[in-house]
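Q: Need coordinates for the following:
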Amino acid sequence: MVKSFQGVRVAEPKKQPVKHLTVADHMSTRLTTFKPDDTLDQVLEVLAKKKISGAPVLDESGALVGIISEVDCLKEIIKGKYTNTPKFPSKVADHMTKNVITLPPELSLFDAAGKFLELKIRRFPVVQNGQLLGQISLSDLIRAFPKLKQTTW
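A: Below you'll find the predicted structure:
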């Protein structure tokens, strides 16, 4: 009679499916937005009050038509210094970036990081089927990476 002893077997943990880290998982969804007819005075006030550096511009139907940023406003402020105009009644539509580069929500964070480096942009609207879902900023991305576990890296 032959006895075989294999010892205590340790059950291997089931492998968790690797969850892809996507833009949708880390984007901001409660956004401040502007309309093309808003004035730069209004934009400056909101950006300063909310401590943000820019925001999407939506038309009446809610479609993304541009982005207005601190840099866009700063250009007008500098121009105002030379023309001695302390108020900025001009419209957002005249100063916003109109050719907006967007990201899809299913894009991986690593691919998004590549876009940030390649294009040197601080924020991307996240759009799906023409609908603005949110925005991912460089800060959102930086906050996401320290939370990564070795298994999701």
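
Q: Every contact and neighbour count from this point should use C-alpha atoms.
A: Will do.

Q: and the longest helix for this structure?
A: Taking residue count as the measure and DSSP state H as the definition, the longest helix of the chain comes out as helix 70-83.

Q: one more, for comparison:
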Amino acid sequence: MKVREVMTNNVRSMFNNSSIKDVATEMKILNVGSIPITSRDNRAVGIVTDRDIVIRSLTGQGDVNSPISSIMTSELISVSPDTDIHEAARLMAEKQVRRLPVVENGNLVGIVSLGDLAVRDVYANEAGDALSNISLPDRNMR
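A: Next comes the predicted model:
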């Protein structure tokens, strides 16, 4: 099974020059914990989590009016729509992330989460293993 079969297609992203406050407000409205960050031409350039906003902006890396690019994770770990979901789960576990932007030709086309993998009974064990690895003590403050 491929990522394209389980990913969320209608994913909301924010521009890299959006303010931290605007991104946090969008997260609240959408009730999500992360938002992919794109350039104006829909190129995936990063991702920001609610944890990034709290830890990075409240510890002096940016105030609420700073651009999100000042605190986002710019080393984007992503997959293509044609990635096998076993590989996506393995990557999530290895990189200790719960969500992967889905990128095709540099453009954001979706997002896949551990929850997307877990709802498929056949992949529940793999998603559980990935979550176990992700939930280990965070050595790198991702």
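
Q: on that earlier part again, for the longest helix of the first structure, name the packing helices and strands.
A: Packed against helix 70-83 of the first structure by the contact rule (3 or more C-alpha pairs under 8 Å, 6 or more residues apart in numbering; DSSP states H and E) you find helix 40-50.

Q: What is the burial count for residue 3 of the second structure?
A: Burial of residue 3 of the second structure is recorded as 24 neighbouring residues (other C-alpha atoms under 10 Å).

Q: Residue 117 of the first structure -> the second structure?
A: Mapped onto the second structure by TM-score structural alignment, residue 117 of the first structure lines up with residue 93.

Q: For its match, give me its contacts.
A: For residue 93 of the second structure, the residues meeting the contact criterion (C-alpha atoms under 8 Å, 6 or more residues apart in numbering) are 129-134.

Q: and the strand or helix carrying it, how far from the chain's centre?
A: Counting by DSSP states H and E, the element that carries residue 93 of the second structure is helix 85-95. Between the mean C-alpha point of helix 85-95 of the second structure and the mean C-alpha point of its chain there is a distance of 13 Å (C-alpha atoms, centre = their mean, to the nearest Å).

Q: same thing with stretch 142-150 of the first structure?
A: Using C-alpha atoms, centre = their mean, the mean C-alpha position of stretch 142-150 of the first structure is found 16 Å from that of the whole chain.

Q: Quick one: residues in contact with that stretch.
A: Stretch 142-150 of the first structure is touched from outside by residue 26, with contacts defined as C-alpha under 8 Å, 6+ apart.

Q: same question, stretch 11-26 of the second structure
A: Everything outside stretch 11-26 of the second structure that qualifies as a contact, by C-alpha under 8 Å, 6+ apart, is 35-40, 45, 50, 53, 63-69, 109-111.
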